[in-house]
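Asks: Structure, please.
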Amino acid sequence: MNFLIHPRTAFQMAACDEKVANLAVARAIPVITLGIIIYGCYAVTKPLCIDYLIHPLADYNRDARVALGAVIISLFYALLLCVLATYLRLYCVVVRNPDSLPCGEQALEPNEGGGSSAQDRKHHRRRRRHGTAREKTEDISTDIEDSRDLGSGQNAFSLDDLGLEKFYLKDVFVCQQDGRPSYCSTCCQFKADRAHHSHQLDRCSRKLDHFCPWVGGVVAESSFKFFFQFVCYTTIFCAYDVIVFSIFATELDQERNRLNSHWIASLGLGGLFFLFSAGMSAISLRLAMLNVTTIENLTSGANIWSLAILIPPSIAANLNTEGGMTPKFPTVSYSLSPASASSNTQSRDSGGERIFAILQTDQNPFDLGSPLRNLQQVMGYTACDWLLPIKLSPCTDHSSPESIYALGPVVQRLKREAGLGVSTRSDSECSADGSRRSRPRRRKSHVPSLRSPEPGETTDPAPRESRRHRRSRSATSTEDSTRSNRSNMDNSDTRESQAAHAMDITLN
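Replies: I've put the predicted structure just below:
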């Protein structure tokens, strides 16, 4: 009897098998790593420090070097403690908080064929993967429209205030050409900025970097800092292990013309893990200094960022009005929901509507312009944050009203080029209908009088003169007094000359 398997079913089975295999490897490798660490501890403690340095065996015929052995074993376990602490912190974050975004209600909704609607859309998209760019755009639009239809009345996208359904509450967010965020047809949900779908977790994760089987899961936004600390401490630990075993293996070979098998095995394992961890440390450091993820770095050459940037109300009031300016960029508007309109956002936007300009750039908008500032977004701002695996990265704080992540000078340049930078008049000077408000005259500061005012007496004393005005008036006074003195001197001289002339006439 021949059993026919539908291609879609075969594809789903293959994807399921791959996922199960990856998860099995991710669960097995940490156990193997733990076994290697235990063996390394044994090789340093017993064959090296105890049997060769502290209490040398008779075969070595050497004097005891207790102090040296104590220093070596103390440094070894101090570095090992740092490695284990960062690894345990990383493992807990990866397992308990993989930065997964919530799925829409229709993601697991079964259809008539027995599968889920998300799987059907995913299979349909893969079948048309080799189509034209227009077909891909139509697929994305279809996915978004389908998601809106399916989510109507069920509020499927209001699970997160920071980057999902209420993405328009941010002043800047990553979008598609139509002004809406990227939509994941598998999770049936809008994706937050820098979020990508993980096939191992079958969920979208914030700032997804890579899937690492050595830690048993996905390295993403919350776990990248601890991953970087782990590989850095592992690099130092392995370098120390290689240096120590190299020195004493060379010494034993020169004196006794023999080698210890445990030393050689530990030297080989230490060198192997040193190369791996040093490479990962260098790559992670470069990514952190550029403020990009591994996925973003792979597509950095051909990646075009589309950003929806909020147009200030003072400028938005003049758009598409009679006699107003015509924008040179596409725009998209979002009406605030009743829940959002009651918040502080309503006070910043006219008419409960937020209008965004859709601007594009080939540069990373999240690059803060300084490698140190980019690194601080991952590691923190103090030395304790850099060395201790305690606090989460500052980039996990999404409370800023401007954007989910900190924005760099690229966004400011886009605003200036589009005319959305600092306006000649502030937003507070424009009313909801765009009319000009009179700017309140700034009251000059003065020292209030300590006595109580009399009835009918004005309580506001005369305003103080500015320093420049006082200086100008002082200079004017001085000049006037000088002129007066000169005039008096001239008059005095004239009177004296007249008196002398009269005296001469009298004498004559």
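Asks: Only C-alpha atoms from now on, for both contacts and neighbour counts.
Replies: Fine.
Asks: count of neighbours near the residue nearest to K328 when sequence neighbours are not counted?
Replies: Residue nearest to K328 in three dimensions, not counting chain neighbours: A418, with 7.8 Å by C-alpha to C-alpha, 6 or more residues apart in numbering. Burial of A418 is recorded as 15 neighbouring residues (other C-alpha atoms under 10 Å).
Asks: wait, N303 sits on D362?
Replies: Yes. The criterion here is C-alpha atoms under 8 Å, and N303 meets it with D362 at 6.2 Å.
Asks: Would you mark the buried spots in the host helix or strand of Q12?
Replies: Assessed by DSSP states H and E, Q12 sits inside helix 7-43. Buried residues in helix 7-43, counted by 16 or more other C-alpha atoms under 10 Å: 22-23, 26-27, 30, 37, 40-41, 43.
Asks: And the helix or strand that contains S277, what's buried?
Replies: Using DSSP H and E, S277 sits within helix 261-290. Of the residues in helix 261-290, 262-264, 266-267, 269-271, 273-274, 277-278, 280-281, 284-285, 287-290 count as buried by neighbour count, 16+ other C-alpha under 10 Å.
Asks: Remind me what the helix or strand following it packs against, helices and strands.
Replies: Next along the chain after helix 261-290, taking DSSP H and E as the criterion, comes helix 294-298. On a contact count with 3 or more C-alpha pairs under 8 Å, 6 or more residues apart in numbering; DSSP states H and E, helix 294-298 meets no helix or strand.
Asks: contacting residues for M13?
Replies: Contact criterion C-alpha atoms under 8 Å, 6 or more residues apart in numbering gives no residues in contact with M13.
Asks: Check the gap between it and A70 for me.
Replies: Separation of M13 from A70 (C-alpha to C-alpha, to the nearest Å) stands at 56 Å.
Asks: Let's see this one next, to set against the first:
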Amino acid sequence: MDHYCPWVGGIVAETSFKFFVQFTFYTSLYCAIVVAAAIMCLESKLRTGHSTDGLAVGALVLAVLFGLFTLTMTLTSIRYILLNLTTVDYLKSKNVVHQLAIRVPRGTPRGQNYNVITYPLPISTTSPDPSRQTATYEVSSARDQLATRTFAIVRTEMGENPWDLGYYRNWKSVMGDNLIEWLLPIHESPCATHESNESFYEMGPLYQRLRARFGLPDVSSEEEKAEMKEMESRLKHGIHGR
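Replies: Alright, predicted model coming up:
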């Protein structure tokens, strides 16, 4: 969620921001057409010597007001899209510092400028039955250890945006992949699908720069497979050992 907009009577968020921009854009175009039609009507009245049409004057004034308003909202929203920021994010973008968890190989030690944490965290139980307590722990640990991940906790510099993909990719992540999707409200924003494996939202170039800045080792696909095989082997030996 970004914020509640009283002008559209609803919430402007990742699932509706694209449609909000399209709505304000087409509204501003409609107002421009009304302005042009009202001016032509008034010009015709003046040229033929007829009295000024009050309806045309009223339409012109309202169209100018709403046209400027919706055009301003459209241009502002496009700027937010190109920067990959929401309205609320933009208001604090200059002073915000993000704290990110970046995955590193298991066993990576703590650094001078960052801490490390391994998930899942150790399980603790307060069951009064010792046998039940042990059984619960073993089942959970055998399942969870296959998903063990280690993360380095790092902080960005003030004003850095980890989700800035660049103007073009930012635009496509919100408006869609082609011109038809940009102009017509037919599909939701690609960023709302949450298909990235690295983060809830796709990370930009700053993600790799943070790795280099803090000297964090990357996790290759081969290393990940080796970690999984090692963990599966330990679990099998542990089960057979019992």
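Asks: Any idea what the TM-score is?
Replies: TM-score for the superposed pair, counting by TM-score structural alignment, normalised by the length of the second structure: 0.78. Supporting figures: 210 aligned residues with a C-alpha RMSD of 2.6 Å.
Asks: give me the stretch of the second structure that the helix holding Q12 of the first structure matches.
Replies: Following TM-score structural alignment, helix 7-43 of the first structure has no partner segment in the second structure.
Asks: quick check: angle from that helix to helix 261-290?
Replies: 120 degrees (axes from the mean of the first three to the mean of the last three C-alpha atoms, to 10 degrees).
Asks: Tell me the residues of the second structure aligned with the next helix or strand after helix 7-43 of the first structure.
Replies: Heading C-terminal from helix 7-43 of the first structure, the first helix or strand you meet, by DSSP H and E, is helix 66-96. Aligned by TM-score structural alignment, helix 66-96 of the first structure falls on no residue of the second structure.
Asks: do stretch 124-139 of the first structure as well
Replies: Using TM-score structural alignment, stretch 124-139 of the first structure pairs with nothing in the second structure.
Asks: which parts of stretch 380-393 of the first structure are buried?
Replies: By neighbour count on 16+ other C-alpha under 10 Å, the buried set for stretch 380-393 of the first structure is 380, 385-386, 389, 392-393.
Asks: And the strands in the second structure?
Replies: Secondary structure of the second structure, counting by DSSP state E: strands at 3-5, 10-12, 99-104, 115-119, 149-155.
Asks: right, so these: which one is the most enclosed?
Replies: Mean neighbour count (mean count of other C-alpha atoms under 10 Å) peaks for strand 149-155 among these, with a mean of 19.
Asks: where's that one relative to the chain centroid, distance-wise?
Replies: Mean-position distance between strand 149-155 of the second structure and its chain equals 20 Å (C-alpha atoms, centre = their mean, to the nearest Å).
Asks: what's near enough to touch the equivalent of W171 of the second structure over in the first structure?
Replies: Under the alignment by TM-score structural alignment, W171 of the second structure pairs with L375 in the first structure. By C-alpha under 8 Å, 6+ apart, the residues touching L375 of the first structure are 288-289, 291.
Asks: Tell me if I'm right that K415 of the first structure and G421 touch.
Replies: Yes. Using C-alpha under 8 Å, K415 of the first structure is in contact with G421, at 5.0 Å.
Asks: Between these two, point out the one with more neighbours.
Replies: Using other C-alpha under 10 Å as the criterion, K415 of the first structure and G421 rank with K415 on top: 18 against 15.
Asks: Just tell me what the more buried one corresponds to in the second structure.
Replies: So, by TM-score structural alignment, K415 of the first structure is matched to R211.
Asks: Please apply the same query to H262 of the first structure.
Replies: With TM-score structural alignment as the criterion, H262 of the first structure pairs with L55.
Asks: same thing with P401 of the first structure?
Replies: Looks like P401 of the first structure aligns to N197 there (TM-score structural alignment).
Asks: That match: neighbour count?
Replies: Neighbours around N197 of the second structure, by other C-alpha under 10 Å: 9.
Asks: what about it, distance to T134 of the second structure?
Replies: According to C-alpha to C-alpha, N197 of the second structure and T134 of the second structure sit 34 Å apart.
Asks: A13 of the second structure maps to what in the first structure?
Replies: Here A13 of the second structure is matched to A220 in the first structure, going by TM-score structural alignment.
Asks: okay, now V139 of the second structure: neighbour count?
Replies: By other C-alpha under 10 Å, 10 other residues sit near V139 of the second structure.
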